[in-house]
Each structure stands twice: as structure tokens, then as C-alpha cells.
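# sharing a sequence plus its predicted fold:
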Amino acid sequence: MTRPADIYLRFLQLTEALRGLPMLAALDPLEERILEFVARATRAKDRLSVRDMMAQSELGSPATLHARITSMREKGWIMLSDTEDARRKQIELTQAALRHFDKLGEAFTKAAKGT
């Protein structure tokens, strides 16, 4: 019988291999947390504006978050799109970021199957 810990450790091993693929520039730990936050909002079909992100004090100060959002845009992980209010920008995942999550999902499925 495969233990859940074995599946998780296999998943970690597979995701480490993904890091070596030439997809997008690496994220620092805070940027990874921000990416996961944006991904969860996207999955829930919530519109996430830059202002909404700046209000997430558990992720850092507004200045820190602004710098990380800029960095993540330059690295190709997120993009900002216009809303009905030209002063507000919505944060969205890029197609490359969505492909990254597809690869993570494939790695999880592979780990769960034990292949």
C-alpha cells in the first residue's frame, strides 16, 4: 500500500524536475505565494485587482507587493488587464503560468499513480 507521504514525496521529486525546464524565470518564495493567491482567485472566478492584492497584508507591505507584481509581470507569470475603471488593473495569469499549473497537475497525477 502506498502511503500518502510517499505520493507527496514523489510529487515533490517530479516538481523539482519541472524547475529545470526552460519555461519561465524562477520566482522567489513570496512571488510563489502571490502566484498561488492569484491562481486560487482565478479558480474561484474572483476578479483580483492590484488594489485587492495590496490589501493582502499577510503577503507583505503594499510597496513589497507592488515590487513583486512588477517582477512577476517582467518574468511572464502574470499580466494586468484593463477593467471598466481605467485606474484599476486586474491581475491575471499568463498562458505560460497556466501551462505551469497544467504541468504541476500532471506531476501530481503521475505521483498518485506511482508511475
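Structure received.
# alpha carbons only for contacts and neighbour counts from here, please
Will do.
# what residues sit buried inside stretch 80-88?
Leu80 (16 or more other C-alpha atoms under 10 Å).
# that one: end-to-end distance?
For stretch 80-88, the first and last residues are 9 Å from each other (C-alpha to C-alpha, to the nearest Å).
# what comes up buried for stretch 46-65?
Leu48, Ser49, Val50, Met53, Met54, Leu59, Pro62, Leu65.
# also this one, for the comparison:
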Amino acid sequence: MPNAYIRFLNLIDALDRINPGRSLDNIEIQLLEYIMQQDSRKIPLLVGDLISLQQYGSQATLHGRLKNLVTLGYVKLLADKTDARKKSVIPTKLAIKYVQFMSDCLDKALGR
């Protein structure tokens, strides 16, 4: 049995206990992880880029999940200075804290 993975699952389960408010659903987690990956690579990300990611769901679904991430404080949207129709997606301190928590859980599960 992969003990490290089970320990990891148990540790991330603590996230729901620590943060008893509304937790992220699977699509929101996938979007947030994608946003964080792009941010770590210094790749600018627009709302249109995110809602075109068909592997995560329909445009309407992704738009709704992105709105939830904004409402919950994980990302913010910044309007382009030259074209207000374009909005950049920027992770917030809460998103960075979430990724750090997940990293810490992985380290603990691996016994580091």
C-alpha cells in the first residue's frame, strides 16, 4: 500500500477541517493549480485562456468556477490598460498560502 500517498490524502483532508468554510471543488482546484503553474512559469494568463481549457469543462462551467475563485479570494482579475475586455488572472496571497499548505503536506507525507 502506498503509505506516503495515504498520509498525503489524510493531511490534505485537514484543509477542510482547518478551513470550515466552503471548500474548493475539483474543477476549482484544477483551475487554481493551472493558474499557479502558469504564474510560476511567468506566463501571463487571461480569462479567455482559462475558459477555453475544454479538458476541465464547458466555457460556462469554467467561467462560473473562475468567478467562485475570485469570490473566495484565491485569484483577482485585472483589466488590461489598453483593452478593458481583456482581464489578467492573478493569484492572491491566499492562493500562494494554499499551494504552500499542499507542499507542506507532501513534505510531511514523504517524511521530510
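Structure's in. What do you need? Everything quoted here is computed from the prediction, not taken from an experiment.
# hang on, the earlier thing: and of the buried residues of stretch 46-65 of structure 1, the nearest to Met23 of structure 1?
Proximity of the buried residues of stretch 46-65 of structure 1 to Met23 of structure 1 was ranked by C-alpha to C-alpha; the top entry is Leu65 with 23.2 Å.
# could you dump the buried residues of stretch 46-65 of structure 1 into CSV with secondary structure added?
Formatted as CSV, these follow (DSSP: H, G, I helix; E, B strand; the rest coil):
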residue, secondary structure
Leu48, coil
Ser49, strand
Val50, helix
Met53, helix
Met54, helix
Leu59, helix
Pro62, helix
Leu65, helix
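# of those, which is the nearest to Tyr8 of structure 1?
Of all those, Leu59 has the smallest distance to Tyr8 of structure 1: 25.5 Å, by C-alpha to C-alpha.
# what sits against the residue nearest the centre of structure 1?
Nearest to the mean C-alpha position of structure 1, counting by C-alpha atoms, centre = their mean, stands Leu35 at 2.7 Å. Residues near Leu35 of structure 1 by C-alpha atoms under 8 Å, 6 or more residues apart in numbering: Trp77.
# residue contacts, the alignment partner in structure 1 of Lys87 of structure 2?
Using TM-score structural alignment, the partner of Lys87 of structure 2 in structure 1 is Lys89. Counting by C-alpha under 8 Å, 6+ apart, Lys89 of structure 1 touches Ser49, Val50, Leu80, Ser81, Asp82, Thr83.
# aligned partner of the third one in structure 2?
The one in question is Leu80 of structure 1. Using TM-score structural alignment, Leu80 of structure 1 sits opposite Leu77 in structure 2.
# count of residues packed around Ile78 of structure 1?
23 (other C-alpha atoms under 10 Å).
# what is the neighbour count of the nearest residue to it once chain neighbours are set aside?
Setting aside the residues directly before and after it, Ile78 of structure 1 is nearest to Leu93 in space (C-alpha to C-alpha, 6 or more residues apart in numbering), at 4.5 Å. Using other C-alpha under 10 Å, Leu93 of structure 1 has 18 other residues around it.
# does Leu93 of structure 1 really touch Ala39, like I thought?
Yes: here Leu93 of structure 1 reaches Ala39: they are 7.1 Å apart, a contact under C-alpha atoms under 8 Å.
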